[in-house]
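A.B. asks: Here is a sequence together with a model predicted from it:
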Amino acid sequence: MSKQEIEELGSSIGYCFTDKGLLLEAVTHKSFHHENPDKASSYNERLEFLGDSVLGLVVVEYLFKLEKYYSEAIMSKIKSYIVKEAVLSDAAESISLGAYLRLGKGEKETGGRGKKSILADAMEAVFGAVYIDGGYERARDAVLRLLQDKIDTAVSSEQFFDYKTDLQEESQVRFGILPRYMTVKQEGEEHKKIFTVEVYIKGDRLGRGSGRSKKEAETIAAKEALSKIKSSENP
């Protein structure tokens, strides 16, 4: 990599490296190292291993501060999604990381610059390199610069959420009892019924929801109840 390429990649990441060698190591695949030991004394697997841990911490910290009632299970599911090969390779492609990779001849000829596994590993290695060179805050900035939209999309999609379980856990911790769901209305034809459910804790109605099944209605009611509990913490 030329000095200009290092600066270009650093700019895409949003970080200027003090030790340019760390960025060079982050984009060096083991195939290049094995074929050119005189040009690369190391390759990116150690930085990738470190970057994976840094990435996980950044994602969980972001979720922890975003919503207090996100359970361990929800944070774990979203983190697992963000560190997937497909998500990381997309982030790598957004900054054209493949163009900067140092690959062995065989990997180049078999399309290594576009392989999702290689791109994802290199992306984690870059995060690890930023952490070593600039510390946690700069690494966090780099991760969120490239992945915050993905995290926010995962949160807004609600596919990872289990509001009923979260409400049950919250109710037991705070009040020592389980929430109680009550179906208060059923309307519509048999195959097109709409159910309305209310959820109560200690006799207080905290949520109400309607859906095509009792489960859907209960989930909506639980979500509203959790929101009210959270709002009561921060008046």
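C.D. replies: Happy to help now that I have it. Treat the numbers as computed from the prediction; the structure is a model and nothing was measured.
A.B. asks: all contacts plus neighbour counts: C-alpha atoms, from now on.
C.D. replies: Noted.
A.B. asks: Please look at residue 207 and residue 183 and confirm they touch.
C.D. replies: No: look at residue 207 against residue 183 with CA atoms under 8 Å: they stay out of range, at 11.9 Å.
A.B. asks: shared neighbours of these two, which are they?
C.D. replies: Common contact partners of residue 207 and residue 183 (CA atoms under 8 Å, 6 or more residues apart in numbering): residue 198.
A.B. asks: Compare those two (neighbour count), which wins?
C.D. replies: Legend: neighbour count by other CA atoms under 10 Å for residue 207 and residue 183, higher for residue 207 (22 against 16).
A.B. asks: quick one: that one is in a strand?
C.D. replies: Yes: according to DSSP: H, G, I helix; E, B strand; the rest coil, residue 207 belongs to a strand.
A.B. asks: show me the contacts for it.
C.D. replies: 198-200, 220-225.
A.B. asks: Could you export these as TSV, including secondary structure, neighbour count and distance to residue 41?
C.D. replies: Shown next, in TSV, are these (DSSP: H, G, I helix; E, B strand; the rest coil; neighbours: other CA atoms under 10 Å; distance: CA to CA, whole Å):
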residue	secondary structure	neighbour count	distance to residue 41
198	strand	23	64
199	strand	24	62
200	strand	18	64
220	helix	22	56
221	helix	28	59
222	helix	29	56
223	helix	21	54
224	helix	20	56
225	helix	24	57
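A.B. asks: nearest to residue 98, of those?
C.D. replies: Nearest to residue 98 among the contacts of residue 207: residue 223, at 41.7 Å, using CA to CA.
A.B. asks: Against residue 165, how distant is that closest one?
C.D. replies: 10 Å (CA to CA, to the nearest Å).
A.B. asks: so what sits against both of the two?
C.D. replies: Counting by CA under 8 Å, 6+ apart, nothing touches both residue 223 and residue 165.
A.B. asks: so who does the residue most central in space within the chain touch?
C.D. replies: Closest to where the C-alpha atoms of the chain average out (CA atoms, centre = their mean) is residue 82, at 3.4 Å. Residue 82 makes contact with 59, 88, 147, 150-151 under the criterion CA under 8 Å, 6+ apart.
A.B. asks: Compute the first-to-last residue distance for stretch 167-181.
C.D. replies: 11 Å.
A.B. asks: I'd like to know how many residues surround residue 55.
C.D. replies: 24.
A.B. asks: And for the one 10 residues further on?
C.D. replies: Residue 65 sits with 10 neighbouring residues when counted by other CA under 10 Å.
A.B. asks: Surely it is within a strand?
C.D. replies: No: counting by three-state DSSP, residue 65 falls outside a strand, being helix.
A.B. asks: picking that back up, quick check: the gap between the residue nearest to the centre of the chain and residue 231.
C.D. replies: Taking CA to CA, one finds residue 82 at 28 Å from residue 231.
A.B. asks: before we go on, here's another structure to hold up against the first:
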Amino acid sequence: MSDDLEKLQEALGYHFNDVDLLKHALTHPSFSNENGEPKEASNQRLEFLGDAVLELISSVFLFNRKPVLQEGVMTKVRASLVCEPTLAEAARKVNLGDYIILGKGEARERINNRDSVISDAFEAVIGAMYLDGGFEQAQNFVNKLVLTDIESAGLFRDAKTVLQEYVSQNKMELEYRVIEESGPCHDRFYRVQAILNNREYGIGEGSSKKKGEQGAAYQTLKQIKAETGYVFKIY
């Protein structure tokens, strides 16, 4: 495990003084529950702290942005920057899902790369980094992985609406297709794909079809932008 954590720290661009903090940040509740450990043994408390640190960092970033953004716009863009799919995407840049410590059942289901799981771990890592190295280290990390492409992140806020407008303007046909549905009734998981003119585009996921569609629309907008250079207005 120590070798794995060393590799992860290289990817993060930060080496922990207390590596146990990083291990704590990677410990999913399923693992601590399975081993009869108290709730605080999981990464949930670090996730709570990381969420607050992330919100402050992104707020400072938007406040200092030029040209100046008004309060209402900053609120909307910040929500896009710290939403689950955006954080999951940032986490995948460093393959964070490969290091999440799961209970045996969850490991068999391979949930380590689900948006909900990987984004929670990402926030927990931010919290652990803040405790270990202070605000500046956490800020440098967030700036590098989350705040580098504000325009793409901003697309998520109104992704379905923006995509529908694009589809209407270009006289295209849009369909959202559920390609995976699993989990118990109280904890459903959906994976949804956007289909444009019978061509498969982006895939999104979430605890509801609506969340999956939003993610699929977001990934589709990014794909369209990459393929065509089309610039979507986000604020």
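C.D. replies: Structure received. Since this is a predicted model, take the numbers as computed values, not measurements.
A.B. asks: how close does residue 94 of structure 1 sit to residue 64 of structure 1?
C.D. replies: 26 Å.
A.B. asks: Which one of the two is surrounded by more residues?
C.D. replies: residue 64 (15 against 12).
A.B. asks: was I right about that one contacting residue 72?
C.D. replies: No: the pair residue 64 of structure 1 / residue 72 is not scored as a contact, 9.3 Å apart, by CA under 8 Å.
A.B. asks: follow-up on the earlier one: list just the nearest of the contacts of residue 207 of structure 1 to residue 140 of structure 1.
C.D. replies: Distances from residue 140 of structure 1 to these, taken by CA to CA, are shortest for residue 223, at 29.7 Å.
A.B. asks: what's near enough to touch the residue lying closest to that closest one once chain neighbours are set aside?
C.D. replies: Leaving aside its sequence neighbours, residue 223 of structure 1 sits nearest to residue 163 (CA to CA, 6 or more residues apart in numbering; 5.5 Å). Residue 163 of structure 1 sits next to 219-220, 222-223, 226 when contact means CA under 8 Å, 6+ apart.
A.B. asks: Next: residue 65 of structure 1.
C.D. replies: With CA under 8 Å, 6+ apart, residue 65 of structure 1 has no contacts at all.
A.B. asks: Please apply the same query to residue 27 of structure 2.
C.D. replies: 41-43, 100-102.
A.B. asks: Adding neighbour count as columns, could you present these in CSV?
C.D. replies: Listed next are those as CSV, based on neighbours: other CA atoms under 10 Å:
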residue, neighbour count
41, 17
42, 23
43, 28
100, 23
101, 23
102, 21
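A.B. asks: So which of those residues belong to strands?
C.D. replies: Residues of the contacts of residue 27 of structure 2 located in strands (DSSP state E): none.
A.B. asks: Compile those into a markdown table and extend it with columns for distance to residue 223 of structure 2.
C.D. replies: Listed next are the contacts of residue 27 of structure 2 as a markdown table, based on distance: CA to CA, whole Å:
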| residue | distance to residue 223 of structure 2 |
| --- | --- |
| 41 | 39 |
| 42 | 36 |
| 43 | 33 |
| 100 | 28 |
| 101 | 32 |
| 102 | 32 |
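A.B. asks: Relative to residue 220 of structure 2, which of those is nearest.
C.D. replies: For the contacts of residue 27 of structure 2, the nearest to residue 220 of structure 2 is residue 100 (27.7 Å; CA to CA).
A.B. asks: Distance of the closest one relative to residue 112 of structure 2?
C.D. replies: Distance, residue 100 of structure 2 to residue 112 of structure 2, by CA to CA: 6 Å.
A.B. asks: Find residues that contact each of those two.
C.D. replies: Shared contacts of residue 100 of structure 2 and residue 112 (CA under 8 Å, 6+ apart): residue 118.
A.B. asks: residue boundaries of the strands in structure 2?
C.D. replies: 174-182, 189-196, 199-206.
A.B. asks: so which of those is the most packed in?
C.D. replies: Comparing the strands of structure 2 by mean neighbour count (mean count of other CA atoms under 10 Å), strand 189-196 ranks first with a mean of 22.
A.B. asks: Tell me the residues of structure 1 aligned with it.
C.D. replies: Strand 189-196 of structure 2 corresponds to no residues in structure 1, going by TM-score structural alignment.
A.B. asks: circling back to that earlier point, in a markdown table: the contacts of residue 163 of structure 1, plus distance to residue 8 of structure 1.
C.D. replies: Below are the contacts of residue 163 of structure 1 laid out as a markdown table (distance: CA to CA, whole Å):
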| residue | distance to residue 8 of structure 1 |
| --- | --- |
| 219 | 47 |
| 220 | 47 |
| 222 | 48 |
| 223 | 45 |
| 226 | 45 |
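A.B. asks: between the residues you listed, which is closest to residue 172 of structure 1?
C.D. replies: For those, the nearest to residue 172 of structure 1 is residue 226 (12.8 Å; CA to CA).
A.B. asks: Which elements pack onto the strand or helix carrying that closest one?
C.D. replies: Residue 226 of structure 1 belongs to helix 214-233 when assigned by DSSP states H and E. Counting contacts by 3 or more CA pairs under 8 Å, 6 or more residues apart in numbering; DSSP states H and E, helix 214-233 of structure 1 packs against helix 163-175, strand 194-201, strand 204-211.
A.B. asks: so where do the helices sit in structure 1?
C.D. replies: Taking DSSP state H as the criterion, structure 1 carries its helices at 3-13, 20-26, 30-35, 45-66, 72-82, 85-94, 105-109, 116-134, 136-157, 163-175, 214-233.
A.B. asks: which other residues reach the shortest one?
C.D. replies: Going back to what we said before, that points to helix 105-109 of structure 1. 31-32, 113.
A.B. asks: how about a cut-off of 10 Å?
C.D. replies: Outside helix 105-109 of structure 1, the residues within contact range by CA atoms under 10 Å, 6 or more residues apart in numbering are 29, 31-32, 35, 101-103, 112-115, 118.
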